[in-house]
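Asks: sequence first, predicted model second:
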Amino acid sequence: MRVHLCVVGRLRTGPERELLDDYLRRFDRGGRSLSLGPVTVHEVEDRKGGGMAAEAALLQKVIPTGALICALDERGPVMSSPEFADRVAGWRDSGTSDLAFVIGGADGIDPSLREQAQSTLSFGKMVWPHMLVRVMLAEQLYRAASILAGSPYHRV
């Protein structure tokens, strides 16, 4: 199952980029034998200042046709890492070929795009910077692959 991070904004060089790249490399390496990955990051930028609606239109263009959409949204369910791993495995096992995680900009995801999502996910009641959410999601993808592979990375 191919994984896509469809995100608003460009992540520049720095510690967040290094962490993101590291976790995505780990996920690609570990996920391959589990039929997970590769991960592709699709960054969009609304240079005209059209707000959430314009961001949603740009995101729509990079979400692969037929992909299962999971929107990262503070209103979504909070899951444990094992629950997230089970969810990812369930999508894979049900024949999902493309999984698109959508991360909006500073104002979140436009309601029209959020309504199209088959699933939502929250990293808690706190609001996180959208650039940091990428790193957190990449780490959780790597952790999910590790859990599914039975590796000792995840400790209860």
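Replies: Right, received. Where do you want to start? Numbers count the residues shown, from 1 in each chain.
Asks: please count neighbours and contacts with C-alpha atoms only from this point.
Replies: Noted.
Asks: tell me which residues of stretch 86-93 are tucked away?
Replies: Asp86, Val88, Ala89, Arg92 (16 or more other CA atoms under 10 Å).
Asks: then this one, side by side with the first:
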Amino acid sequence: MRITLITVGKIKEKFYQDAISEYAKRLSRYCKLDVIQVTDEKTPDGASEALETQIKEKEGKRILENIKDGSFVIALAIDGAMLDSVELAGKIEKWGISGVSQLVFIIGGSLGLSKEVLSRADYKLSFSKMTFPHQLMRVILLEQIYRSYRIIQGEPYHK
């Protein structure tokens, strides 16, 4: 299976880059992984709701341009389904068995995702009602995808 992460903004901190590289290396046993970073828009302090919507739409357009036809899209959204690790593994396995060959996970920028991106999503996933920095969310997501593959393969993994 091919898994693509489409994310908004660049990773600046080396420790996040190192963690992402580590999970990408571990995942290479199980799937083909691509990470696509689209440019984020600068949000001025005190931006109006209209400006924030415009920013999300610009970032959303960049995200949508990177989704290939036929991809199964999972948007990380605070109002998405909350799953435990075994349930996520089951979803990934089910999607693969049902013929999905391309999973696309989307992590938005600091303002979240545009309505257009959310409406393109085939599934919305939430890791928590809490907000996380999008750089850290990449690491958490990759770790959970790795954990999912370990579970699917019946391999041991820390609980």
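Replies: Looks like it arrived, so ask away. Just so it is clear, the model here is predicted, and its values are computed rather than measured.
Asks: report the TM-score for the pair.
Replies: Laid over one another, the chains give 0.90 as their TM-score (TM-score structural alignment, normalised by the length of structure 1), with 149 aligned residues with a CA RMSD of 1.4 Å.
Asks: just to revisit the earlier point, tell me which of the buried residues of stretch 86-93 of structure 1 is nearest to Val44 of structure 1?
Replies: Nearest to Val44 of structure 1 among those is Val88, at 24.4 Å by CA to CA.
Asks: just checking, that closest one is part of a helix?
Replies: Yes: Val88 of structure 1 sits within a helix when classified using DSSP: H, G, I helix; E, B strand; the rest coil.
Asks: give me the neighbour count for Asp34 of structure 2.
Replies: Look at Asp34 of structure 2: counted by other CA atoms under 10 Å, it has 13 neighbours.
Asks: returning to what we had before: now the buried residues of stretch 86-93 of structure 1 in a markdown table, with distance to Cys6 of structure 1?
Replies: Putting the buried residues of stretch 86-93 of structure 1 into a markdown table (distance: CA to CA, whole Å) gives the following:
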| residue | distance to Cys6 of structure 1 |
| --- | --- |
| Asp86 | 22 |
| Val88 | 17 |
| Ala89 | 20 |
| Arg92 | 19 |
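Asks: and the strands in structure 2?
Replies: For structure 2, the strands defined by DSSP state E cover 2-8, 32-38, 72-82, 102-107, 123-126.
Asks: of all these, which lies closest to Ile20 of structure 2?
Replies: Across these, closest to Ile20 of structure 2 is strand 32-38 (CA to CA), at 9.6 Å.
Asks: highest average neighbour count across the strands of structure 2?
Replies: Highest mean neighbour count of the strands of structure 2: strand 102-107, a mean of 24 (counted as mean count of other CA atoms under 10 Å).
Asks: read off where it ends up in structure 1.
Replies: Across structure 1, the stretch matching strand 102-107 of structure 2 (TM-score structural alignment) is residues 98-103.
Asks: mean shift of the matching stretch relative to structure 2?
Replies: The superposed stretch 98-103 of structure 1 is, by mean CA distance after the TM-score superposition for structure 1, a mean 0.6 Å from where its aligned residues fall in structure 2.
Asks: so stretch 135-145 of structure 1 matches what in structure 2?
Replies: Using TM-score structural alignment, stretch 135-145 of structure 1 pairs with 139-149 in structure 2.
Asks: in the matching stretch, what's buried?
Replies: So stretch 139-149 of structure 2, judged by 16+ other CA under 10 Å, has buried residues Val139, Ile140, Leu141, Leu142, Glu143, Gln144, Ile145, Tyr146, Arg147, Ser148, Tyr149.
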